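Colleague: below: sequence and its predicted model.
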Amino acid sequence: MKILIVTDAWEPQVNGVVRTLKSTRRELEAMGHTVELLTPLEFRTVPCPTYPEIRLSLLPGRAVAERIRAFAPDALHIATEGPLGMAARRHALRSKVPFTTAYHTRFPEYVQARFGIPLAWTYRFLSWFHGPARAVMAPTPVVLDDLRRYGIGHAVLWSRGVDLDVFTAQRANVLNTAHPIFLYVGRVAVEKNVEAFLALDLPGSKWVVGDGPALASLRARYPGANYLGVLSQPELAKVYASADVFVFPSRTDTFGLVLLEALASGLPVAAYPVTGPIDVLGESRAGVMHEDLREACLEALRIDRATARAHAELFSWRAATEQFLSHLRPLAAAHGGATASRQPQDHVENAAAIRTASLQGETGSGANAGRSEH
């Protein structure tokens, strides 16, 4: 099957959306599909206000339409709601090309945190944008519930994975500070709530890995912490392996791929009991969720690293990509193109079904806790 993925999030950004799309493309190609990505690298761009590393494509409408026509995909997937996503959506509607979309990040919550715009306003835009899609792919059952609560009723589950060969329970000691070492990895921005971690009274030392608009102010306010910039995956794997607890202070993430990376590296997690940690950790003993983040950090020190690694092994990119592909299959027939050949009913596809059922079961009691934060 020929699959075109349109995304406003791409290199040089380093975030969960970009990692998800790269991993999904890799797995789709390994399955024998032809995949092209339409990204801002093909267009003139300007920096996004307050997020300069995010590039916004200028007047991409005609070029996007030409690319879609030239590639003639069997399946069109629009990954983001930015200028490229808008242009692809407009062309698809005018040309009666069916498409799917994705909801990767809790955009309304981010906008509210940064600008004070009410959640209902931004969800109204999302309902308009995603309304014509054949399916809206979201990473967790709790996020599916959020979307449906705001009128987006055709949302489906597309879980996430982790590269278990890169992130391993290796021996490393690249963080030469006092133990226990508490680690945060991710974007350093107000919506990530990093200050909640840095303000904690904890023994040992703290490390922050990543970049973002809040980094300079946090370094000035918390000079006792240690800071690293953006790292490659092999470098990051060694950092995870050198720490004692991974601290995830965000209350707004839809999933949090860094949670899986940390767990795969044998690093227990401390987090709030909200969407993201609830869906990744579930009822496992691989981390501690508590409204007192300090208490969660201290309790997580008692978790065996083998327990964290074992839980991460439940997630694979192949299983997640099987989910993604299953939502695309109806589009080829609707578009009049060649229908993709069915992959064998092997253990990979069974893993996707098992993981879906597991997530739905694990989050049944946690959904209200996740929603109560917003």
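Modeller: In hand now; what should we look at?

Colleague: for the rest of this, base every contact and every neighbour count on C-alpha atoms.
Modeller: Fine.

Colleague: wait, residue 285 touches residue 307, no?
Modeller: Yes: counting by C-alpha atoms under 8 Å, residue 307 is a contact partner of residue 285 at 7.0 Å.

Colleague: more neighbours: the two, which one.
Modeller: Using other C-alpha atoms under 10 Å as the criterion, residue 285 and residue 307 rank with residue 307 on top: 18 against 15.

Colleague: contacting residues around the more buried one?
Modeller: Residues in contact with residue 307 (C-alpha atoms under 8 Å, 6 or more residues apart in numbering) are 266, 285-286.

Colleague: so residue 296 makes contact with residue 273?
Modeller: No: the pair residue 296 / residue 273 is not scored as a contact, 10.0 Å apart, by C-alpha under 8 Å.

Colleague: ok, back up a step: turn the contacts of residue 307 into TSV, columns for distance to residue 3.
Modeller: TSV is the format used below for these (distance: C-alpha to C-alpha, whole Å):
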residue	distance to residue 3
266	35
285	38
286	36
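
Colleague: quick revisit: intersection of neighbour lists for residue 296 and residue 273?
Modeller: 289-290.

Colleague: putting a second one here so we can go through both:
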Amino acid sequence: MNILIVTDAWHPQVNGVVRTIDTVRAELEKMGQTVEVIGPDRFRTVPLPTYPEIRLALGAGRRLKGMLEGLRPDCIHIATEGPLGHAARRYCLKRNIPFTTAYHTRFPEYIRDRAPVPLALSYAIVRRFHDPASAVMVATPSIEKALKDRGFRNIRRWTRGVDTELFRPRDKSFLTDPRPISMYVGRVAVEKNLEDFLKLDIPGTKYVVGDGPAREELQKKYPNVRWAGAQHGENLARYYAAADVFVFPSRSDTFGLVLLEALASGVPVAAYPVPGPLDVMDGSAAGCLDVDLKRAVETALTIPPERCREYALTFSWKASAEQFLSNLRPFT
């Protein structure tokens, strides 16, 4: 089957959406499927206001139409609600072509953190985008419930996995700072609520691995934190494995791939009991979810690494790809 994925989040961006699409694409190709990804890298782009690392495609409609007609896919999946996503949606609706979408990012909360826009209005706009889809794919039960409560329809589950060969327990001597080492990995942006971690009064050393629009300001404000910048591949895996606890202060993520990557590395998780961490962690005994993040860190540090690794091994990218495939709606 020829599968086309249209996404506004694609390389060289570094985030969970890009990693998910790229990894699932590879798994689908192992199954014998043909997968084409159309991202902003094929278009002239401009930086997203307040987040210049993300580039938005310009004039997507006409060029995208030509690409879609040339590729002749069997099914279309629209991954994001950006300019490319909207252009693909218009193309499909005009020709009565079925398509699926995914809810990767809580955009209403993202917008609320930057501008005084009511959540009800933002959700109405996002709901309108997804409403014609034959399936709206979501990663977790709590996000599914939250969207249903706001009137979303046709919701289907699409779980996530983790590369347990890359992310595995390793020698912790890679980092030589005073321990325990508490680490955050991910985008450095306002919606990640990173200051809740940075201002914690806890012993040892704090690490932030990642980059984003808030880094310069936060790095000046918290000079005692180790700022490692964006890391990839083996080097990223070494950072994870060298930590003693992974701290995830976000209250707005729909899943949090970094949680699984930390656990696969044998590192316990400390987070708030909110959607995302609750879905991934609740009942696992591989981390601590607490409204008091400091208490969560202290408790997580007592958890054996073996328990974290064992739990992470229950997640599979192959299963994620199979679930994605079952949700698609072929039209040819």
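Modeller: That came in fine, so what should we check first? In this text the structure is predicted, and so the values were computed from the model without any measurement.

Colleague: circling back: same check for the contacts of residue 307 of structure 1, but in structure 2.
Modeller: For these, the aligned pairs still in contact in structure 2 (both residues aligned by TM-score structural alignment, their matches' C-alpha atoms under 8 Å) are 266, 285-286.

Colleague: ok, those vs residue 256 of structure 1, which is closest?
Modeller: Taking C-alpha to C-alpha as the measure, residue 256 of structure 1 lies nearest residue 286 of those, at 15.0 Å.

Colleague: once you drop chain neighbours, what's closest to the closest one?
Modeller: residue 308 (4.5 Å; C-alpha to C-alpha, 6 or more residues apart in numbering).

Colleague: double-check that the one you found belongs to a strand.
Modeller: No: per DSSP: H, G, I helix; E, B strand; the rest coil, residue 308 of structure 1 lies outside any strand segment and is helix.

Colleague: return the distance of it relative to residue 333 of structure 1.
Modeller: Counting by C-alpha to C-alpha, to the nearest Å, the gap from residue 308 of structure 1 to residue 333 of structure 1 is 42 Å.

Colleague: neighbour count for these two, which is higher?
Modeller: Set residue 308 of structure 1 next to residue 333 and count neighbours by other C-alpha under 10 Å: residue 308 wins out with 25 against 13.

Colleague: mind listing what that one touches?
Modeller: 263-268, 285-287.

Colleague: for PyMOL, what selects the buried ones among those?
Modeller: Filtering these down to the buried ones (16 or more other C-alpha atoms under 10 Å) takes a single PyMOL command:
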select buried, resi 263+264+265+266+267+268+286+287
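
Colleague: how big is the offset of the biggest helix by length in structure 2 relative to structure 1?
Modeller: Counting residues, the longest helix in structure 2 under DSSP state H turns out to be helix 16-30. Mean deviation of helix 16-30 of structure 2 relative to structure 1 after superposition (mean C-alpha distance after the TM-score superposition for structure 1): 0.3 Å.

Colleague: and the next helix or strand past that helix?
Modeller: As assigned by DSSP states H and E, the chain's next helix or strand after helix 16-30 of structure 2 is strand 34-38.

Colleague: that next one vs helix 16-30, what angle?
Modeller: 150 degrees (axes from the mean of the first three to the mean of the last three C-alpha atoms, to 10 degrees).

Colleague: show me where the stretch 151-300 of structure 2 has its strands.
Modeller: 155-157, 181-185, 205-209, 226-227, 245-248, 269-271, 287-289 (DSSP state E, counting those that start in this stretch).
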